[in-house]
Each structure stands twice: as C-alpha cells, then as structure tokens.
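1. the sequence and its predicted three-dimensional model are supplied below.
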Amino acid sequence: MNCWKSIYLNREFGTHRLTIFSMLLTLLYFIAFYLVFSLLYPTTKHAIVPILPFLGSLAVLFPIHKIIHWLPLTLAGLKATMKFEKGTMIPMMRCETCSPISRNLFLIAALSPAVIITVAAIVASVYMPTYVSFFSILAAINLGFSFSDFLYASQVLRAPKHAYVEDRSEGFHILIKRAS
C-alpha cells in the first residue's frame, strides 16, 4: 500500500490552536443547545445538580468517549486496544488498532462518540427538561473532545473511497492500494 496522505494535527495546527478551537466549539454548542431548549420549554424550572455528581459525570465523560471510539472497531472484529499515556497534567487514553482499517469504519469510529453522546443528551433533555443545563454542559464538553475527531474525519472524507487508515501515535496515515 502507498501512503496517500499523513495527518498530524498537532504539527499542522498546533496544540494551543486546537485547544482554543475546541473550547470555542464547546462554548458555541452550549449556547445553541441551551438556547434551543430554553425556547422549547420556556416555563421549565431548572434544577441544580450537586457538585459531586456533576464532577463525577465530567470525570467519566472522557473514558466513555474513548470507549465509544473503541466499540465500533471491536464490533467489526478488529483487535483494538485502549492504551493509557501519561500526559502533562492528566493521564490520557488512546484507542489503537494493530492493522489499517477501512475508511468507512474509521469514520464510524471517529464520529460515533459525538453522535451517540449528543443524541443521548438531547433525548435526556426532552424527557428531563429541568436538567437541560446539566445535559447541555456534558454534550458541549463532549463535542469539544470531538473537535480533533471532526478534523480527522474531514481529512479522511477527502480520501478515495477504498482507502485505509493506519493509526499512529502522532497521527494517521491514509493508505491506498498500489495500482497493478
């Protein structure tokens, strides 16, 4: 296989710029989510979530996000592993595959946490509108986590339909089969 493109987000955009864009996406999504539900349910009394359950929910949000990345790969029968890396302030989780995966499977795995957790937050907000602020914060933070996933997905969408994606610790390689 030939490498069609290598994607290194930290080199291309820089860690600080990625963090700023992620936070901006989080803020904009929170405003949009909360505004829409405030318009749909204008007379709702908002409940205050105690700080410990709120912080606990935030603490498990990132591992759940990574597990949802891992789940489609495992259900497809691939050997995918979860690795823990020691970060600067907090330990980081990383989902890795041993072999290149198809473009479509990569897109499903990359976008599934954003879709699943956002849909779950919307459904929970519809059924429990008093906790809309809590669910909107969780969904917004999850979308902030998904910002780099969106960038990877946008790059992979431009790849040929029968491409494969190889996961590396520093980024991704989009591979295509050699012409015979």
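-> That came in fine, so what should we check first?
2. every contact and neighbour count from this point should use C-alpha atoms.
-> Fine.
3. pretty sure Ile7 contacts Arg168?
-> No. Between Ile7 and Arg168 there is no contact under C-alpha atoms under 8 Å: 9.7 Å.
4. against Ile116, how distant is Leu9?
-> 24 Å (C-alpha to C-alpha, to the nearest Å).
5. typo on my end, Pro129
-> For Pro129, the distance to Ile116 (C-alpha to C-alpha) stands at 19 Å.
6. okay, these two: which has more neighbours?
-> Neighbours were counted for Pro129 and for Ile116 using other C-alpha atoms under 10 Å; Pro129 has more, 21 against 14.
7. comparing Ile7 and Arg168, which shows the higher neighbour count?
-> Neighbours were counted for Ile7 and for Arg168 using other C-alpha under 10 Å; Ile7 has more, 18 against 14.
8. report the contact partners of the residue nearest to the more buried one when sequence neighbours are not counted.
-> In space, and not counting its chain neighbours, Ile7 is closest to Phe172: 5.1 Å by C-alpha to C-alpha, 6 or more residues apart in numbering. By C-alpha atoms under 8 Å, 6 or more residues apart in numbering, the contact list for Phe172 reads 6-8, 165-166.
9. okay if I get those residues as JSON lines plus distance to Ile68 and secondary structure?
-> Output for the contacts of Phe172, formatted as JSON lines (distance: C-alpha to C-alpha, whole Å; DSSP: H, G, I helix; E, B strand; the rest coil):
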{"residue": "Ser6", "distance to Ile68": "24", "secondary structure": "strand"}
{"residue": "Ile7", "distance to Ile68": "22", "secondary structure": "strand"}
{"residue": "Tyr8", "distance to Ile68": "22", "secondary structure": "coil"}
{"residue": "Val165", "distance to Ile68": "18", "secondary structure": "strand"}
{"residue": "Glu166", "distance to Ile68": "19", "secondary structure": "strand"}
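10. put this next to the first one:
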Amino acid sequence: MNCWKTVNVSREFGLNRIYMISFLLGLLSFVFLYLPLSMIHQSSNQQEYGLLPLLLGLLLLPALHKLMHIVPLILANKRLKIKWKIKMGLLPIFSYRSKSRLSKKTSVLSLLAPTMLITLPGLVTSFVYPDYFAYILLFSCVNIGMSFTDYLYAYHVIKAPRRCIIENANDEFDILIS
C-alpha cells in the first residue's frame, strides 16, 4: 500500500482559522435560517425554559457530535478504541480511533453522520415544532459550525481514488492506495 495523501486540516489551515470559520459558519447559518423560520412561525408563542437548560444542552452537544461519528463505525462492525473522560466534573469528552482501515464510503459516512443525524433532523424539527424552533435551530446551527472540519476532511476523502483505504492516525488521515 502506498500513501496517496496525508490529510491534516489543522496543519493546513491552522487552528485559529478553523475556529474562526466554524464560528462564522454557525453564526451565519443561524442568521439565515432563523429569519425564514421566524416568518413561518410568527403567530406561535415561544416557550422559554431559561439559560441553564440551554447552556447544559450546548455543553453536551460536542459529546453527542463525537458519538454520532462513532455510530456508523459501530453499525459497520469496525473495531474501535474509544476513550472517554469527564472534564470539569460534568462534561463527557470522547475520542475514538479505528483499529482497522476504513473504506472510502465508511469514512465519508462517519464524517457526515453528525450532519445527517443531528443537523438535518434538527432543522426538520425546528420547522415542525414552532414553540421550540429557536432552541432547536440554535443547537442545529452550532452543530453545523462544529461540523466544518468534518466537511473539510470529507472533501479530501471524496476526492480520493475510488478504491482507496483510509487509515486514521492521531489528528490526520492517511489515504492509501494499492
């Protein structure tokens, strides 16, 4: 197997630039999605539960996002090494590493799983439930911002040759061809 390309987005773009673009992508998606949904739901009453449930949900969203990356790999019966720890006595932090090499389809599915399993249902739910659309839309847009690096990695994997194999290293992907 020969290494066709090693992809490390944080080394290519820099962490500060990635964080800034992720923040702007999440903010712009909220602005552009909130306006049409507020026009559609203009006659509904907004339910308010306060700041604490909102902050708790936003703090647990990164763990849920990471778990959504893991779900397709578990369903595909891939061997994984999953580590988790509790940070600040409240927040679960997950990291995973595949012990086996992944196909191109499995890699793309794993990278886009948070978008398919959190963002898209969240957008549909914010349309269906007008009383809670602002909260659900906020969670969906934060997930869009968090998915920015996933989109960059998926772009590189999609551009790879058809019969390639993806090997997960520390913070990078090696795209291998035979």
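-> Perfect, thanks for sending it. Values in this document were obtained by computation on a predicted structure and should not be read as measured data.
11. now the contacts of Phe172 of the first structure: which count as buried?
-> For the contacts of Phe172 of the first structure, a neighbour count by 16 or more other C-alpha atoms under 10 Å gives the buried set as 7-8, 165-166.
12. quick check: closest non-adjacent residue to the residue nearest the centre of the first structure.
-> With distances taken as C-alpha atoms, centre = their mean, the residue of the first structure nearest its centroid is Ser146 (2.9 Å). Spatial nearest neighbour of Ser146 of the first structure, excluding adjacent residues (C-alpha to C-alpha, 6+ apart): Ala114 at 6.1 Å.
13. which residue in the second structure aligns with that neighbour?
-> Under the alignment by TM-score structural alignment, Ala114 of the first structure pairs with Thr115 in the second structure.
14. hmm, back to that, the residue nearest to Ser146 of the first structure and Ser38 of the first structure, how far apart?
-> Distance, Ala114 of the first structure to Ser38 of the first structure, by C-alpha to C-alpha: 22 Å.
15. could you pull out the helices in the second structure for me?
-> Using DSSP state H, the helices found in the second structure span residues 9-13, 15-40, 51-75, 104-114, 120-128, 133-146, 148-159.
16. dump those to TSV, plus distance to Leu91 of the second structure and mean neighbour count.
-> As requested, these are exported to TSV (distance: least, C-alpha to C-alpha, whole Å; neighbours: other C-alpha atoms under 10 Å):
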stretch	distance to Leu91 of the second structure	mean neighbour count
helix 9-13	24	12
helix 15-40	20	15
helix 51-75	7	15
helix 104-114	19	21
helix 120-128	22	17
helix 133-146	17	23
helix 148-159	21	17
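17. can I get those helices in CSV including distance to Ser95 of the second structure?
-> Output for the helices of the second structure, formatted as CSV (distance: least, C-alpha to C-alpha, whole Å):
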stretch, distance to Ser95 of the second structure
helix 9-13, 17
helix 15-40, 18
helix 51-75, 7
helix 104-114, 14
helix 120-128, 24
helix 133-146, 15
helix 148-159, 15
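18. Pro92 of the second structure: which of those is closest?
-> With C-alpha to C-alpha as the criterion, Pro92 of the second structure lies closest to helix 51-75 of the helices of the second structure, at 6.2 Å.
19. that closest one corresponds to what range in the first structure?
-> The alignment of helix 51-75 of the second structure onto the first structure (TM-score structural alignment) spans residues 51-75.
20. show residues contacting the matching stretch.
-> 79-82, 93-95, 105, 108-113, 117, 134, 138, 142, 145.
21. mean per-residue distance, it versus the second structure.
-> With mean C-alpha distance after the TM-score superposition for the first structure, stretch 51-75 of the first structure departs from the second structure by a mean of 1.1 Å once superposed.
22. so how far is that stretch from its chain's centroid?
-> In terms of C-alpha atoms, centre = their mean, to the nearest Å, the centre of stretch 51-75 of the first structure is found 10 Å from the chain centre.
23. could you do stretch 156-169 of the second structure as well?
-> For stretch 156-169 of the second structure, the distance to the chain centre is 19 Å (C-alpha atoms, centre = their mean).
24. ok, stretch 98-105 of the second structure next?
-> Distance, centroid of stretch 98-105 of the second structure to centroid of chain: 18 Å (C-alpha atoms, centre = their mean).
25. show me what contacts the closest residue to His156 of the second structure other than its chain neighbours?
-> Leaving aside its sequence neighbours, His156 of the second structure sits nearest to Val7 (C-alpha to C-alpha, 6+ apart; 7.3 Å). The contact partners of Val7 of the second structure, by C-alpha under 8 Å, 6+ apart, come to 153, 156, 172-175.
26. one more pass at 10 Å, please.
-> Contacts for Val7 of the second structure were tallied using C-alpha atoms under 10 Å, 6 or more residues apart in numbering; they are 152-153, 156-157, 168-169, 171-175.
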